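A.B. asks: got a predicted model here, sequence first, then my questions.
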Amino acid sequence: MNEVLRRAMYDANLTDLDLSARLEVDPKTVRNWMHGRIPHRRTRDALTRLLGVDEDVIWPRSSGAEKIHPTEIAGVYPRRTSISSLNWLSFYEAAKSEIGILAYSALFLAEDARVVRLLTEKSRSVRIRIALGAPEGTNVVERGVEDEIGEAMAAKIRNSLALLRPLLIQDGVELRLHDTVLYNSMYRSDDQLLVNQHAYGIPAAQSPVFHYRQSDDSEMFDSYLTSFEAVWSRGQDRSGILTRLSRCRAVVVPSDG
């Protein structure tokens, strides 16, 4: 129990329900604060103003603690290849309402027949949104230059579209093609998010992946979702894409991007 916080609430004549209403958070979140969890910066600022107590009095080392281990970070992988195929299956198997994929090609997933079958089954009850790079897009070409694979990046996307055809024809699946600079790829399963960093000259498969879990007061998870929605809103919708898929045939292209 954070006795300083509890005392400050008592002195301010505010209950956990009062704070919940004024800060627009769940009462459970306030109780978590009382039991030691540290609110995010913007919430701490609002809370200390309400209580009339300096932040350092309630959380003497809050800044350092937040930097060391934000509660929404569930794990970090040094490279995407550190995540096994079974882990990807488990990740998506857990989804009950929302699956999202934002990448240039996501060919490593499209090449895994078990993942494609699982997602196809999930599409009957789960909303699935997939945003891949437009093969002819200028930013896809630029990413190919960065990875030193040239036109192979566009070929990888066409491979993915061909391999994902059984999934993409399902009614519960939405597909868009984007021409956006991606600073990371994102893979969502409900309240879990895997964010694959992009670094110049380094294939995505060899770049770090951060695993986030959404919480009542998460910030990073929500920021990435905002980015996902921004790219999604600018993407080309499904109209006309299935016609293009009918002309796609998979070819052998390395899937490390």
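C.D. replies: On my side now, so go ahead.
A.B. asks: please count neighbours and contacts with C-alpha atoms only from this point.
C.D. replies: Will do.
A.B. asks: which parts of the stretch 101-250 of the chain are helices?
C.D. replies: Assigned helices in the stretch 101-250 of the chain, in chain order: 107-110, 113-122, 138-146, 152-163, 165-168, 220-234, 241-245 (criterion: DSSP state H, counting those that start in this stretch).
A.B. asks: put this next to the first one:
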Amino acid sequence: MRNERLRAVMASGGWTHQRLASATGVDTKSVERWVNLGRTPRRSTAFKAAEALGEDVHALWPALRQARPARAVSPELVALYDQRADIPVSAFVDLITQARERIDVLVYAAVFLHEAYPRLNELLRERAAEGCAIRIAVGDADSENVRQRGSEERFGHGIESRCRLALMHYRPLLGTPGVELRSHGTTLYNSIYRADDQALINAHVFGVNAYGAPVWHLRRQGKGGMFDTYADSFNAVWESATPVTEG
């Protein structure tokens, strides 16, 4: 029995069997079985296919709702990277470029973004001009939590100087309509890079620099999931953060 939903989505998006097979790392015959015989792919492959097609995986393959593994995996998890260093900066840039409504950034410094992509401020101005609400929270270099993080990561005073450098990078955005910049002194459990309903979450580990810690790629599927947990966390920090002013 055909998978009419999958067939319609592929047709509307101009997806051929070969193109979807390439995007998911399977052979063309497997895709043909999904479409023409209604077969359900492996869970990990199904999530890759749904991500590529921009669809809800359970809408494409309802059987996956019942076929849960022994250890449940959140349907909002798109990918899990062993460390941030495994992710090209282009992935962060692409995430921001695709945003249409909201961009949220919560970090201590993350100067790797400006260092690897000097056009970052220009890109943020472009997104703000198109209607994106942009909120950026960087670490307060004078806060005890930032100093403590430097000690824990054996970074010494480096983390404090990088927080100041991050603020220097973002300061030119002050006064740009739609862009807000704040500093915070909270314990940074996770760095958050959100663009609309997608987010990259750098989960920090005691004694490990951020580039060596894991990253979750999440896509929001509904209320109350992992994505909303991190979005609420960002909002809580934002409310306690101090607006950065010109001068």
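C.D. replies: Received it, and whenever you're ready, just let me know what you need. Keep in mind that what you see is a predicted model, and the values were worked out from it rather than measured.
A.B. asks: need the TM-score between these chains.
C.D. replies: The TM-score (TM-score structural alignment, normalised by the length of the second structure) is 0.71; 191 aligned residues with a Cα RMSD of 2.4 Å.
A.B. asks: looking at the helices of the stretch 101-250 of the first structure, which is buried most?
C.D. replies: Ranked by mean neighbour count, the helices of the stretch 101-250 of the first structure are led by helix 152-163 with a mean of 24 (mean count of other Cα atoms under 10 Å).
A.B. asks: what range in the second structure matches that one?
C.D. replies: Aligned by TM-score structural alignment, helix 152-163 of the first structure falls on residues 158-169 of the second structure.
A.B. asks: what's the average distance for the matching stretch when superposed on the first structure?
C.D. replies: Its aligned residues in the first structure lie a mean 1.1 Å from stretch 158-169 of the second structure after superposition (mean Cα distance after the TM-score superposition for the first structure).
A.B. asks: so how far is that stretch from its chain's centroid?
C.D. replies: In terms of Cα atoms, centre = their mean, to the nearest Å, the centre of stretch 158-169 of the second structure is found 22 Å from the chain centre.
A.B. asks: what does it rub up against?
C.D. replies: Applying Cα atoms under 8 Å, 6 or more residues apart in numbering, the contact partners of stretch 158-169 of the second structure are 108-111, 114, 138-142, 146-147, 149-150.
A.B. asks: need the counterpart of residue 173 of the first structure in the second structure.
C.D. replies: Structural correspondence for residue 173 of the first structure with respect to the second structure (TM-score structural alignment): residue 179.
A.B. asks: tell me how many other residues surround the residue nearest to its match when sequence neighbours are not counted.
C.D. replies: Once flanking residues are discounted, residue 179 of the second structure sits nearest to residue 134: 4.7 Å by Cα to Cα, 6 or more residues apart in numbering. Counted with other Cα atoms under 10 Å, residues neighbouring residue 134 of the second structure total 23.
A.B. asks: any idea how far residue 134 of the second structure is from residue 246 of the second structure?
C.D. replies: To residue 246 of the second structure, residue 134 of the second structure is 17 Å away according to Cα to Cα, to the nearest Å.
A.B. asks: quick one: the helices of the stretch 101-250 of the first structure as TSV, columns for distance to residue 99 of the first structure too.
C.D. replies: Below are the helices of the stretch 101-250 of the first structure laid out as TSV (distance: least, Cα to Cα, whole Å):
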stretch	distance to residue 99 of the first structure
helix 107-110	13
helix 113-122	9
helix 138-146	23
helix 152-163	17
helix 165-168	13
helix 220-234	12
helix 241-245	20
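A.B. asks: quick one: contacts for the residue most central in space within the first structure?
C.D. replies: Nearest residue to the geometric centre of the first structure (Cα atoms, centre = their mean): residue 193, 3.6 Å. Residue 193 of the first structure sits next to 186, 187, 211, 212, 213, 221 when contact means Cα under 8 Å, 6+ apart.
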